[in-house]
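Peer 1: Sequence and predicted structure, then a few things I'm wondering about:
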Amino acid sequence: MNRNFLYVMAGLFIGVALGVASYYSFPDKATAADVAKYMSLISTIFLRLIKMIIGPLVLSTLIVGIGHMEDAATVGRVGAKTMGWFVCASIVSLILGLFMVNLLQPGVGIVIADQGAQTANLSTAAFSIDNFVEHVVPSSIFKSLADGEILQIVVFSIFAGVAINALGERGKPLIELADNVSHMMLVITGYVMKLAPIAVCTSVASVITKSGPGILLNFAKFLGGFYLTLVILWAILILVGYLTLGSRMFDLVKRMYEPFLLAFSTASSEASYPKILDQLERFGVPRKIASFVLPLGYSFNLDGTMAYCTFATMFIAQAYGVDMPIGKQIAMAAVLMLTSKGVAGVPRASLVVILATLKQFGIPEAGLLLILGIDQFLDMDRSATNVIGNSLASAVVAKFERSLGPAKDDIGSAPVAEPQPAHA
């Protein structure tokens, strides 16, 4: 087990202890909120630095990956396999969330306080076709990089990679430039990751200082039920991975310990992106595959988020006593399957998806306030689950393409700051 993982684990436990101590040291809620705000500064800096890296890293690695593919037909074939996997994984996640929430009934018996005209202060405007197109089609690659619009960066990178491929010999210097940029960004990632244990500590401490450890007990059934759902989802993903990759699936899981913990403790899938990319290449997934599948996965393969959308929506319906026959639940899952793909780049996307679904199926919108306070804790597990889903998707697509090579190192033997050369 490498030292980075141990440092992040230590940061997590220290953060919990610090948060509990701070919560009881500052009984005044306003004071506790101020303390939590100052605590979160380091984690905010860390996440902003990660976002600084993501755009250039996705752009450069994806251009290199597509540039090394034989032709546009190869890009289309890999893209079709990738999206096919994503759709199947999303359906499984949605159905699992529905099954578990009906089995456990976590919302039954919840006492609803009078919430009056309170709202969750979230906009559902992101579900219009116009806004969906705006989040997919870039008007300027520089604006997309500045705004962190991953899907727009992916679209531009696909065009650029295919065009460079078509240039033949004239395109090789551009591929080399993009490859050098990607290596530079991975070195910068190594520097930024030095902050990870401190960021994890302050992120967890901030949440507990503000909300208190008691918030977990108040919704223990909901939290426990959803965590159990994700554990089952992990088991399904690992089983499918074993059937596809054989015993190498266990090696992949070991390699994802650190990205998993990083995503869990920061409640951000983006925080683990560079590390996943590095570990996938060390695992044997060619850079051209990993750099193509991962960015798409961050928009279309959010397995944890899919399970959460059905689980949380039905939880609210149960809490309010809204009748949801099986046919209506299936229709709701179908709607979630579509609408969840249209909120790439939308802040707190899962909550926006749930709010729109509540409105559409006649469930009180104020019910979102039931889960708003504990969403941070739920987001931690969702983000970690997305790490498993996206790393598995990359490895499986590489296997389907007969491009999965042997592991290039022992687990944890080298830092992110010293990436292996890209391979065609």
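Peer 2: Happy to help now that I have it. Numbers count the residues shown, from 1 in each chain.
Peer 1: contacts and neighbour counts: CA atoms only from here.
Peer 2: Fine.
Peer 1: Tell me, how many residues neighbour Ile326?
Peer 2: 11 (other C-alpha atoms under 10 Å).
Peer 1: same check, this time on Phe400
Peer 2: For Phe400, using other C-alpha under 10 Å, the count is 15.
Peer 1: likewise the one 5 residues further on?
Peer 2: Residues contacting Gly405 under the criterion other C-alpha under 10 Å number 15.
Peer 1: cool, and Leu47?
Peer 2: 19.
Peer 1: Next up, the contacts around it.
Peer 2: Residues near Leu47 by C-alpha atoms under 8 Å, 6 or more residues apart in numbering: Ala271.
Peer 1: Please, which helix or strand holds it?
Peer 2: helix 29-67 (DSSP states H and E).
Peer 1: Enumerate the positions of that helix that are buried.
Peer 2: Buried residues in helix 29-67, counted by 16 or more other C-alpha atoms under 10 Å: 32-33, 35-37, 39-40, 42-44, 46-47, 49-67.
Peer 1: let's bring in a second model and compare:
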Amino acid sequence: MNNILQAGPAPAKPAIIRRKPWWRQLYIQVLIAVVLGILLGHYAPSTATSMKPLGDNFLKLVKLMVAPLIFCTVVHGIASMGDIKAVGRLGLKALVYFEVMTTLALIIGLLMVNLFHPGSDMHIDPATLDVKAIAGFTQTAHDQTVVGFLSHIIPKTVFGAFTDGDILQVLFISIVFAFGLQALGETGQPMLKVIDIGAHTFFNMVRIVMYVSPIGAFGAIAFTIGQYGVGSLTSYARLLGTYYITAVFFVVVVLGLTCRLSGFSLYKFLRYIREELMIVLGTSSSESALPRLMGKLERLGCDKSAVGLIVPAGYSFNLDGSCINMTVLAVFIAQATDTYLSLGQQVTLLVILLLTSKGAASVSGGAFVVLAATLGTIPGFPVAGLVLVLGVYRFISEGGALVNVIGNGIATIVVSKWEKVLDEPTLHRELERGPTPTQSTLP
């Protein structure tokens, strides 16, 4: 009897995780939807193009919640921190990391396109190209300046940032509001609690919307294949091959080494966010995964304030995939039109893109508009050559969106570790276990 009392209570049995059948897992459903969309786009293109509203409306649903979700997360994260200097350190370290990574992305893209020469056999006369198809992009690009970009950060009204859905403007309003709320001290605590409840509410709304993500992915990919055709993939096989080899190299080597130096596995991280990557693959939009990515990073042990600040900022300043596609496409156009770019001109191109790429998320058309603006600054460069890549750009931007999401997820973990706001035991435990189908991916 005494032995039993000394031994204490029997250890509790480990909880049994009941996994859903494979066909009920979100990333499997999205993958099936993507395959069905490709088949429909190939065999019934006219029907497939009519599926466009499915993808567009799904993205509208997600973007509807992105702005208020960023606002609530950023405000609660910053206002909850007692040390304003800590916020400044976190932001500064994030910006340094972003600059290093985007510079590496631009350099690697430049090296790879010069190595593979994807456009050297085309010999196209720029005078024969019809520029009507890119008129809207070049006009928007003409309006993009450094001063214009900086001025664009400040919205016309407080609510204008939310109605336009501009991430950079929402981030600006959120940071200013957070500091104002923090200055109130105890008086502002009721407001802080309401904002926290609001964040959880919007995360729940995202969870509901994600049930229809396979339908959105089906519509988006069906339209893309139906509109541009599989033939555009074969015609530009060398360009696509160069781009995706470069993107994979950047993720595996550069981001993989970054993960290793930070003490975690790239493979396990990719496995952990596989559902978000499948959603991006289907919709060709990195914004579609933003809310879920933020939720998963919190589950991986990143501090809420770090997630709220780094991820939205990264969507404007850490667009690694977009940087790669801009350098690859710029040199490809030069090669295809037999336009000689000296080493000095290519270095100039890289330096200009270091600045202009930061505005890629602030305009409609993103990297394509920034590319048009950048090419226009190089004397003698045939900007009309953008017509050559217009049809295949959708497939390239899809890869860019995937790299952007991966890069921003890793950036959040790395910078959180630098600032010592990362729960490393939680990170390793979650990565080792992987996301369970029964686990909520949102806070």
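Peer 2: Thanks, I have it. Keep in mind that this is a model prediction, so the values were computed, not measured.
Peer 1: hmm, back to that, name the next helix or strand downstream of the helix holding Leu47 of structure 1, please.
Peer 2: Following helix 29-67 of structure 1 in sequence, per DSSP H and E, is helix 72-104.
Peer 1: Where in structure 2 does that next one align, residue-wise?
Peer 2: Per TM-score structural alignment, the counterpart of helix 72-104 of structure 1 in structure 2 is residues 84-116.
Peer 1: That stretch vs structure 1, average offset?
Peer 2: Taken over the aligned residues, the distance from stretch 84-116 of structure 2 to structure 1 averages 0.4 Å (mean C-alpha distance after the TM-score superposition for structure 1).
Peer 1: buried sites along that stretch?
Peer 2: 87, 90-91, 93-95, 97-99, 101-110, 112-114.
Peer 1: And for stretch 392-405 of structure 2?
Peer 2: 392-393, 395-405.
Peer 1: The corresponding residue of structure 1 for Phe172 of structure 2: helix or strand, and which one exactly?
Peer 2: Aligning on TM-score structural alignment places Phe172 of structure 2 opposite Val155 in structure 1. Secondary structure assignment for Val155 of structure 1, by DSSP H and E: helix 150-167.
Peer 1: what residues does that helix touch?
Peer 2: Contacts for helix 150-167 of structure 1 (C-alpha under 8 Å, 6+ apart): 55, 58-60, 62-72, 135-138, 141, 144-145, 170-172, 174-175, 295-296, 299, 344-345.
Peer 1: what about the helices in the stretch 101-250 of structure 1?
Peer 2: All helices of the stretch 101-250 of structure 1, identified by DSSP state H, counting those that start in this stretch, fall at 129-136, 141-147, 150-167, 172-192, 196-211, 214-218, 220-245, 248-255.
Peer 1: how far apart are the fourth one and its match in structure 2?
Peer 2: To tie it back to what came earlier, the one meant is helix 172-192 of structure 1. Averaged out, helix 172-192 of structure 1 is 0.8 Å away (mean C-alpha distance after the TM-score superposition for structure 1).
Peer 1: Please identify the most buried of the helices of the stretch 101-250 of structure 1.
Peer 2: helix 196-211 (a mean of 27; mean count of other C-alpha atoms under 10 Å).
Peer 1: after superposition, how close is that helix to structure 2?
Peer 2: Compared with structure 2, helix 196-211 of structure 1 is 1.1 Å away on average (mean C-alpha distance after the TM-score superposition for structure 1).
Peer 1: In structure 2, point out the residues matching that helix.
Peer 2: Residue span in structure 2 matched to helix 196-211 of structure 1, by TM-score structural alignment: 213-228.
Peer 1: can you check stretch 269-288 of structure 1 too?
Peer 2: Going by TM-score structural alignment, stretch 269-288 of structure 1 sits over residues 286-305 in structure 2.
Peer 1: Tell me how far the matching stretch lies from the chain's centre.
Peer 2: Centroid displacement of stretch 286-305 of structure 2 relative to its chain, using C-alpha atoms, centre = their mean, to the nearest Å, is 12 Å.
Peer 1: picking up where we left off before, got the contact list for the match of helix 196-211 of structure 1?
Peer 2: 26, 29-31, 33-34, 36-42, 44-59, 279, 281-284, 391-392, 394.
Peer 1: mind running it again at 7 Å?
Peer 2: For stretch 213-228 of structure 2, the external contacting residues (C-alpha atoms under 7 Å, 6 or more residues apart in numbering) are 29-30, 33-34, 36-38, 40-42, 45-46, 48-49, 51-52, 54-55, 58, 279, 282-283, 391.
Peer 1: what do you get for stretch 406-416 of structure 2?
Peer 2: With C-alpha under 7 Å, 6+ apart, stretch 406-416 of structure 2 has contacts from Lys93, Ala94, Ser262, Cys302, Ala306, Val307, Ile310, Val311, Gly314, Asn318, Asp320, Leu422.
Peer 1: against structure 1, where does it fall?
Peer 2: Going by TM-score structural alignment: stretch 406-416 of structure 2 matches residues 388-398.
Peer 1: Comparing the matching stretch with structure 2, how large is the average distance?
Peer 2: Mean for stretch 388-398 of structure 1 is 0.5 Å (mean C-alpha distance after the TM-score superposition for structure 1).
Peer 1: Now find how far off-centre that stretch is within its chain.
Peer 2: That offset, for stretch 388-398 of structure 1, works out to 13 Å (C-alpha atoms, centre = their mean).
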